[in-house]
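K.L.:
Got a predicted model here, sequence first, then my questions.
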Amino acid sequence: MENQDQALNIVWVADNDSLATWCKYWAELPVIAVDTEFIRRTTYFPITGLIQISEGEKAVLIDPLTIDQWEPLRALMVNPSVMKVFHACSEDLDVFERLLGVLPTPFYDTQIGEAYAGAQWSLSYVKLVASYLNIEVAKDETRSDWIQRPLTDAQKRYAALDVVYLAQLYPLQVAKLEDKNMLDWVLEDCESLKWQHQMNADPEQNWANVKTAWRLSPEGLTLLRMLFIWRDEQARKENIPKGQILKDRTLWALGKTLPDHHKAISETEELTGKQHRLYGDEILGMVALVKNLSEDELQLPLETPLPSQAGDLTKAIKAYSRERAQTLEIAPEAMLKRKLLEPLVHHLFDGSVIDWQNPAMTGWRREVIIDPVLERFKKAEIEH
């Protein structure tokens, strides 16, 4: 296997005019590889330290600490004629949404692609480069401080290689996908990832996912929902991680006990004295509001977990999904993820409605696995 000692053409871009010039160049290309470096240890929002873009030859490193006119890059990121190629891009989407106010469109994720091209799930960038280019990439700068200036030569080289090799391996992976007639499947999953990113960012869509939320009373659920949404707003306002406001377990405990005085709040599980001082009055205000609601205004009970009898059905669907994945030579995890399996089992077991708004439930996956599962394991044939 080759090492990474080849000469690199690295360009440092630290002013608005240079960025605009490069964006004009990239806008004429069909494909660019993109990556970001950031830190997010003590903040709600990622702090962008670097943006890297390459067409496979030059690695352009964009300094977000000195640039403040982002419209050219924003236009590039949503240019429908330019495919933006990433690897494991979930956190990169956070960076671009924060910095530019847009999500890259169209985009392609090579980690998703490899689940179909090589039947490898969640493959690392290092292993992907080794597989396609026979090159060993060191990852010794993974935990670097990307906000410091100047960046070291080692940091710049590390950042550059993340996009140069990505641009080079992309057409090789696409060729494999085209041979398997699965390129459209990957592009569908990339769009689905973007949809899931938007859902994950919306607290209204996620409050019911707090562990054992279904155990709470309608009053407790109503408080949990209010606290969950308030916590997200507060974390954004203070720009600190949500867990520093209140942990999920604390939200649940407040929903369970519905404390109506400060002493009761102080006894809440995993709630610190600092959190009590800062947010105690807010919590009491929300509890009081919930207790003044009419029964019709309270949150409806959540769907309870499936009983143990549904375990056999779940195992059978998993086995069937694995068989289909093996036949198609794709990663089993790509065929039917847990977030898709659970609603199918619920639907078959107790008639729950399937959310067809989820794009991962449509397209190729509906035809290849979801509809066949619903037909094969239809409710009439299940004994429970």
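P.N.:
Thanks, I have it. Predicted, not measured: the structure shown is a model, and the values here were computed from it.

K.L.:
can we go C-alpha only for contacts and neighbour counts from here?
P.N.:
Fine.

K.L.:
in the stretch 201-350 of the chain, which spans are strands?
P.N.:
Taking DSSP state E, counting those that start in this stretch to define them, one finds no strands in the stretch 201-350 of the chain.

K.L.:
In this structure, which residue is most central in space?
P.N.:
When Cα atoms, centre = their mean is applied to the chain, the residue found nearest the centroid is S90 (4.1 Å).

K.L.:
this is the other structure I want to compare:
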Amino acid sequence: MPEPVIQDLASLAGLCEQLRDRPWIALDTEFMRTRTYYARLCLVQTATPDVIACIDTLVLPDFEALLDVVYSPSVLKVIHSARQDLEVFADIRGAPPAPVFDTQIAASLCGYDDQIGYGALVESITGHKLPKLHTRADWEARPLPPEQLHYAEDDVRYLRDVYQFLAQKLESLGRSAWLTEECAMLTDPGLYRNDPEAAFHRLRQGHALPPAAQTVLCELAAWREHTAQRSNLPRAWVAADAALVETALAAPQTPEALGRIDGMGGAPSHKWSGEILEAIRRGQAMTPARLWDEPRRLDRRQQTLYEQLQARARAVAAELKISSTLLAPRRELVKLIAGDMSGTLARGWRRRVIGEELLQMCASQPGSATVS
């Protein structure tokens, strides 16, 4: 049987008293966001070596005491594939909690597959095979069935052993600092800011539009982001990407013309036609500009250099027994070839392990960009 669920403030206070002085806690969340912009946090699971608890965040009047523990800088949060969990917390408090130990990233630095799932990792390390039930459960329904709660507890029950194993292995490999760097990037608050003015970056089709349409699309993307946030609706429920692109190209000036665009004739034109047309006018009033970076294409010389860098990265990755795509992804190699020093190969542990060597390979090529 699962442990009793924390559903009142007194029980939550007692649990937090047990958690707040621990050096680390295993952590997981269950949330729903199929019909909303912001995730609705339904359950938080946490564990220490001697505690396992599920906190019902839907029933509790508030769970600030738990958030205070989660956001304590002295408590390491152990999470598997932490990005979505951190985003949920960032929506609540404006920034993700830190520090974090992401067991999926830790596993990849220890030689496991880059995107290894929790179940596969648990089985590999502990020998326990987790059932695949409840992966698409409705976590908003109450009461939660006992078997569903037991499934939720398992998400942190075995995370404790996985963490201790991986932490020891990283230490023995001399890679603990690598994980610290990776998780510091993962907990950068900038990753979780959905700034409407930067929302156009989500629309990959934008680079194919002429400059005048790009400025309109930028305004339409900002409008959609504002509206989705204000209405707490998924972006696609406000307007689909393809509809925004088509609207930017057509630049309709009346509600009737807007309604004739595929994907804009329903809720968008009925609810927000005035706002959409105003966004179009703002975009048209701006100086046309190319806002999307053109996809980087390698010429013959650069392609040859890329293949040399990739071969060296694969050799070093094989020596380290980690994935070459983890060590030196294609996009990072292309940045080096272009002289772009903003990538991960130009700093941190990757620069020490292989980046410096790759930079020298780039610098030795005739006509290459200067890098340092």
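P.N.:
Thanks, I have the structure now. Keep in mind that this is a model prediction, so the values were computed, not measured.

K.L.:
How alike are these chains, TM-score-wise?
P.N.:
Remark: TM-score between the superposed chains equals 0.89 [TM-score structural alignment, normalised by the length of structure 2]; 367 aligned residues with a Cα RMSD of 2.5 Å.

K.L.:
Please pull up the equivalent of the residue nearest to the centre of structure 1 in structure 2.
P.N.:
In structure 2, the residue paired with S90 of structure 1 according to TM-score structural alignment is R83.

K.L.:
got a list of what that match touches?
P.N.:
L186 (Cα atoms under 8 Å, 6 or more residues apart in numbering).

K.L.:
how close does it sit to G117 of structure 2?
P.N.:
14 Å (Cα to Cα, to the nearest Å).

K.L.:
same thing with L249 of structure 2?
P.N.:
Taking Cα to Cα, one finds L249 of structure 2 at 42 Å from G117 of structure 2.

K.L.:
And R202 of structure 2, by the same measure?
P.N.:
R202 of structure 2 is 26 Å from G117 of structure 2, by Cα to Cα.

K.L.:
ok, now P143 of structure 2?
P.N.:
When P143 of structure 2 is compared with G117 of structure 2 (using Cα to Cα), they lie 28 Å apart.

K.L.:
And those two? Which one has more around it.
P.N.:
A direct count of neighbours by other Cα atoms under 10 Å for P143 of structure 2 and G117 places G117 higher, at 13 against 7.

K.L.:
if I line the two up, what does the more buried one land on in structure 1?
P.N.:
Match for G117 of structure 2 (TM-score structural alignment): S124.

K.L.:
contacting residues around its match?
P.N.:
Taking Cα under 8 Å, 6+ apart, one finds Q111 in contact with S124 of structure 1.

K.L.:
Same question for P23 of structure 2.
P.N.:
P23 of structure 2 is in contact with S74, V75, L76, counting by Cα under 8 Å, 6+ apart.

K.L.:
Now, of the residues you listed, which are buried?
P.N.:
When these are checked for burial by 16 or more other Cα atoms under 10 Å, the buried set is V75, L76.

K.L.:
How about the alignment partner in structure 2 of A235 of structure 1, nearest residue that isn't a chain neighbour?
P.N.:
Alignment note (TM-score structural alignment): A235 of structure 1 maps to A228 of structure 2. Leaving out its chain neighbours, the residue that sits closest to A228 of structure 2 by Cα to Cα, 6 or more residues apart in numbering is R235, at 5.5 Å.

K.L.:
ok, now L258 of structure 2?
P.N.:
P252 (5.5 Å).

K.L.:
Quick one: map that neighbour onto structure 1.
P.N.:
Per TM-score structural alignment, P252 of structure 2 is aligned with P259.

K.L.:
How about P146 of structure 2?
P.N.:
For P146 of structure 2, the aligned residue in structure 1 is D153 (criterion: TM-score structural alignment).

K.L.:
Next, count neighbours for its match.
P.N.:
Neighbours of D153 of structure 1 (other Cα under 10 Å): 9.

K.L.:
Same question for the one 3 residues further on.
P.N.:
K156 of structure 1: 21 surrounding residues under other Cα under 10 Å.

K.L.:
Distance-wise, check it relative to I53 of structure 1.
P.N.:
K156 of structure 1 is 12 Å from I53 of structure 1, by Cα to Cα.

K.L.:
Which neighbours do the two have in common?
P.N.:
With Cα under 8 Å, 6+ apart as the test, K156 of structure 1 and I53 both reach L61.

K.L.:
does the residue nearest to N239 of structure 1 when sequence neighbours are not counted sit in a helix, a strand or a coil?
P.N.:
Excluding its sequence neighbours, the residue lying closest to N239 of structure 1 (Cα to Cα, 6+ apart) is Y44, at 4.7 Å. At Y44 of structure 1 the chain is in coil, as set by DSSP: H, G, I helix; E, B strand; the rest coil.
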